[in-house]
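Asks: The following block contains a protein sequence and its predicted model.
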Amino acid sequence: MTATGPARLDDINPADPAFWMRPAREREEAFAVLHAAGRPRHFPEPDLEAFGLGAGPGYYALVRHADIAEASRTPRVFSSERGIAGLVDPPEEFAEFFGSMIVMDDPRHARLRRIVSRAFTPRMIAGLNAGIQRAAVEIVEAFRPKGGGDFVDEVAAPLPMRVICDMMGIPPEKRARVLELSNIVIGAGDPEYTPGADTMEQAFLATYEASKELAALVTDLAAERAERPTDDLTSVLVHANVEGEKLTHREVAAFFILLVVAGNETTRNATAHGLKLFTRHPEQRAALLEDFEGRIAGAVEEILRYASPVTYMRRTLTRDHTLSGTPMKEGDKVLMFYGAANRDETVFKDPHVFDIARDPNPHLAFGAAGPHFCLGAHLARREMTVMFRELFTRLPGIRSTAPPERLFSSFVNGIKHLECAF
């Protein structure tokens, strides 16, 4: 990609973190080029010499809505078990802490999801409303006297982390450390979160140590809840028995790591992107405030579509397969770029326009329909709804005041810091 934007396919590599540090307009132009190609394209893996690794054999980029939908509903071909984040296969020791259902195929995936899904039904999420409401009010009211500051640190990050820790029964005094550790896990490679990690091995080590500490915290809690259960989610998971299936303490810990990484990052980044979007599009903000209750559901979906907080998920082919006329081989890697699919002009009219009234809006921000569709989608939507209601009620003039500081990542469309005022 050139300084003025992409000119041809050879200039584009959407798996390169440097690509995601380019202006949004240039990234959109790049994906428009890939859409126009009409089929999955093969790209070389980014050269990671700076991290102590060379380039791998390459990957296919899926950018069309239909291609990602097909791959997502065909897990027997497009497997999750070789990893879902990054082109480098994770070290074997990572399985101890990252061996959650998101990196499993059936039947193991189905077993775990059948157990934990009981805590994430719409009815269960509705039961969390009072706690989410109380947390949002307290966070906004604590921010009010400051008149502004870092929206991510003060508002967007605390809500989902507090909700998750409340759900799991994590003691309040440990929550700041849980947030710090989750930043290390998701921000491996970003100098702010993993300072001194000059090689991939060092970045992996920082992630491993953070995950190990998170797992130890929840393993101890699970052992305690096994003897003295309460009404928190850890107790539910430890004692859940679905058709004779139970979770081990290690599986509970792996699920918690998935929650604090996936559940926290999606909501916090979508909320930060939402404030940025409403600042840049005051007419959309005005439309929302004219009928908040009638329009907030559509606004949340459009923020998710437009921001696409999770950039991609990886799959690895288990057999030879042809997708949209492109022959792929067993062992080939594919990256499903959700943000690109959410700009697919064959699905979305005027896809580059932020429109909270968009209907229908079949975005893929939570993944496409299939066994790995995001289990926490209902919870994320509820948290965003409650937080924007409290923000626009209690701080009606809130707006971002500087460009966002982005996370150095190709996996998460993250905002680390966003200055705001009100």
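Replies: Cool, the structure landed. Numbers count the residues shown, from 1 in each chain.

Asks: C-alpha from now on. contacts and neighbour counts both.
Replies: OK.

Asks: May I have the residues that are in contact with the closest residue to Leu258 other than its chain neighbours?
Replies: Spatial nearest neighbour of Leu258, excluding adjacent residues (Cα to Cα, 6 or more residues apart in numbering): Ser100 at 6.9 Å. Ser100 sits next to 251, 254-255, 258 when contact means Cα atoms under 8 Å, 6 or more residues apart in numbering.

Asks: Out of these, list just those in helices.
Replies: 251, 254-255, 258 (DSSP state H).

Asks: where exactly do the helices run in the stretch 301-422 of the chain?
Replies: Taking DSSP state H, counting those that start in this stretch as the criterion, the stretch 301-422 of the chain carries its helices at 338-341, 377-394.

Asks: on that earlier part again, just the closest of the contacts of Ser100 to Ala377, please.
Replies: Nearest to Ala377 out of the contacts of Ser100 is Leu258 (Cα to Cα; 13.6 Å).

Asks: Report how many residues lie close to that closest one.
Replies: 19 (other Cα atoms under 10 Å).

Asks: for it, what are its contacts?
Replies: 98, 100, 102.

Asks: residues touching the last one, list them.
Replies: Same thing as Ile102. Counted by Cα under 8 Å, 6+ apart, Ile102 has contacts 80, 84, 109, 258, 372.

Asks: Just the buried residues of the residues you listed.
Replies: 80, 84, 109, 258, 372 (16 or more other Cα atoms under 10 Å).

Asks: sec struct for Pro14, please.
Replies: coil (DSSP: H, G, I helix; E, B strand; the rest coil).

Asks: measure the residue in the chain sticking out farthest from the centre to Ile115 for me?
Replies: Within the chain, the residue lying farthest from the chain centre (Cα atoms, centre = their mean) is Glu227, at 33.7 Å. Remark: distance between Glu227 and Ile115 (Cα to Cα, to the nearest Å) = 20 Å.

Asks: rewinding a little: name the stretch among the helices of the stretch 301-422 of the chain that sits most buried.
Replies: Ranked by mean neighbour count, these are led by helix 338-341 with a mean of 27 (mean count of other Cα atoms under 10 Å).

Asks: counting contacts, what elements does that one pack onto?
Replies: Where contact means 3 or more Cα pairs under 8 Å, 6 or more residues apart in numbering; DSSP states H and E, helix 338-341 is packed against helix 65-72, helix 292-307.

Asks: Got another one to weigh against that:
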Amino acid sequence: MAIRPASAVHDDIDLSDLNFWGRPLTERAAAFARLRAEEGPRFYPDPPVPFAKPGPGYWALVRHADVLEASRNPKIFSSEPNATTVIDGPAWLDKYVNSMINMDDPRHAKIRRIVSRAFSPKMLAKTEDDVQARAVRIVDELIASGPGDFVAKVAVRLPVEIICDMLGIPEDLYPRMLRLTNIVLGNSDPEYTGITPDMGRVRTGLGLAKVAWASRELHRLAARLGRERVKNPTDDLTSALVNANLDGEKLTAREFGTFFLLLVVAGNETTRTAIAHGLQLFTDHPEQKDLLLEDFDGRIGGAVEEIVRVSTPVICFRRNLTQDHEMNGHTYRAGDKVMLFYNSANRDESVFDDPDAFDITRSPNPHVGFGGPGPHFCLGANLARREISVMFKELFTRLPDLRADGEPDRLMSSFINGYKRLPCTFTRP
């Protein structure tokens, strides 16, 4: 029988304390190594939420095998009612953010079928060409403007421009899309919300309100675009989604709105994080950059997988036990919550040799940086791989001495392992 400890914090590793996630990345990695070495999973209390009763807490799954088993068994480890946050948000927020990530089959399967059909070969071919063209333009403008913030000048631009173009969002709205997605995923960072730690417990409630506002704005934009595409269909993804009819199944307005939000948020933040971390990793490990440049086309695939493994842009997701289940010598009870820590699974010593090393030739590399195997594996994984590959080829071919220059300014978040700013330097050709 699983017995919850009287105190969840045995030492300084409190995964429910936002301050833990502000610690240096090496310290965080060492903390998770200690958790993996323990006999069983730790139980943590939910973070406090204003005007709400304390939640039941959660088990932290930190081993690769446990994350894989939970991912492969959605009937036991359910994504409902929530898979994205430790706590359950209020009902008024669900209508904006309750996307397919927070669903099990058959609801999840229905939306995924319709969405997958919308990603036609013609659309994907156009996107691949667009990635190349935009990468060239971004590097042109980087050279023209000179060294500066790599995140703003490069990492953030490619993914947000690609996903906005796919959806048919007008170019003059790109900056607004970026601001709104920063709020949705950076809701615990004072820079994006104006909410500071000295506000205490109230900051969580204010953070939810900010997320609700940004999400509502994205839904309004989706609804407006959707209505336009129903009247006048085009060849963009929005048109394909709102006009899709698969054996009589169509997306409702709410389903389209939540998927639209998912696309612009996930399609922007995670790839941007991987590209920014990639430059930092190649700067810290110049021998790996040299290795890549010796045979770029032959090694870029492995390099992308290793960047995603080491950086793990999405730190964790949640699952909810539908029945009692024993895993790795521990019994979980129906109703328990577990958090799948992908960042820890990606450094599991039992799976990866020298897991803290950055090795672009690592093989095999069974990382879970795009989520674990199962129905919720990242729908945009191949697009992300393409964007990262093309961006670094364009950068390192034209600016071979490009490197990070100084400490990155990290996002304060327990969900996204992001960089807000990263100074870079290079010699102009």
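Replies: Received it, and whenever you're ready, just let me know what you need. Only a predicted model underlies this, so the values are computations on that prediction, with no experimental measurement involved.

Asks: Any idea what the TM-score is?
Replies: Once superposed, the chains reach a TM-score of 0.94 (TM-score structural alignment, normalised by the length of structure 1), with 413 aligned residues with a Cα RMSD of 1.7 Å.

Asks: Now do the same contact list for the closest residue in space to Asp189 of structure 2 that isn't next to it in sequence.
Replies: Closest residue in space to Asp189 of structure 2, ignoring its immediate chain neighbours: Met412 at 4.9 Å, by Cα to Cα, 6+ apart. Residues counted as contacts of Met412 of structure 2 (Cα under 8 Å, 6+ apart) are 18, 21-22, 186, 188-189.

Asks: just curious, which of those residues is nearest to Asp247 of structure 2?
Replies: For the contacts of Met412 of structure 2, the nearest to Asp247 of structure 2 is Gly186 (38.6 Å; Cα to Cα).

Asks: Am I right that the closest one is in contact with Leu411?
Replies: Yes - with contact defined as Cα atoms under 8 Å, Gly186 of structure 2 and Leu411 form a contacting pair (7.1 Å).

Asks: on that earlier part again, looking at structure 1, which of the contacts of Met412 of structure 2 hold up?
Replies: Retained in structure 1 by both residues aligned by TM-score structural alignment, their matches' Cα atoms under 8 Å are the following of the contacts of Met412 of structure 2: 18, 21-22, 186, 188-189.

Asks: Mind checking which of those residues are in strands?
Replies: Secondary structure assignment by DSSP state E places none of the kept ones among the contacts of Met412 of structure 2 in strands.

Asks: And the residue nearest to Leu258 of structure 1? What does it align with in structure 2?
Replies: Correspondence of Ser100 of structure 1 to structure 2, assessed by TM-score structural alignment: Ser99.

Asks: Show residues contacting stretch 210-223 of structure 1.
Replies: In contact with stretch 210-223 of structure 1 (Cα under 8 Å, 6+ apart) are residues 97, 170, 178, 181-182, 184-185, 234-235, 238, 249-250, 252-254, 256-257.

Asks: ok so, going back, which ChimeraX command selects the buried ones in the contacts of Ser100 of structure 1?
Replies: Selection of buried members from these for ChimeraX, criterion 16+ other Cα under 10 Å:
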select :251,254,255,258
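
Asks: can you redo the contacts of Ser100 of structure 1 as TSV with distance to Phe354 of structure 1?
Replies: TSV is the format used below for the contacts of Ser100 of structure 1 (distance: Cα to Cα, whole Å):
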residue	distance to Phe354 of structure 1
Glu251	40
Ala254	36
Phe255	34
Leu258	30
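
Asks: corresponding residues in structure 2 for the top helix by length along structure 1?
Replies: Across structure 1, the longest stretch assigned as helix under DSSP H is helix 200-227. Aligned using TM-score structural alignment, helix 200-227 of structure 1 spans residues 204-231 in structure 2.

Asks: quick revisit: which of the kept ones among the contacts of Met412 of structure 2 lies closest to Asn346 of structure 2?
Replies: Trp21 (17.1 Å).

Asks: Relative to His10 of structure 2, how far out is the closest one?
Replies: Applying Cα to Cα to Trp21 of structure 2 and His10 of structure 2 gives a distance of 17 Å.

Asks: the more surrounded of these two?
Replies: The neighbour comparison of Trp21 of structure 2 against His10 (other Cα under 10 Å) goes to Trp21, with 20 against 10.

Asks: My guess is the more buried one contacts Ser414. True?
Replies: Yes - counting by Cα under 8 Å, Trp21 of structure 2 does reach Ser414; the two are 5.7 Å apart.

Asks: these two touch, right, Ile114 of structure 2 and Asp247?
Replies: No - between Ile114 of structure 2 and Asp247 there is no contact under Cα under 8 Å: 9.7 Å.

Asks: What residues does the residue farthest from the centre of structure 1 make contact with?
Replies: Neighbours of Glu227 of structure 1 in contact, by Cα under 8 Å, 6+ apart: none.

Asks: what about the strands in the stretch 301-429 of structure 2?
Replies: Applying DSSP state E, counting those that start in this stretch to the stretch 301-429 of structure 2 gives strands spanning 316-321, 325-327, 330-332, 337-341, 403-404, 409-410, 419-421, 423-425.

Asks: Show me the one of those that comes nearest Gly146 of structure 2.
Replies: Of all these, strand 423-425 comes closest under Cα to Cα, at 8.0 Å.
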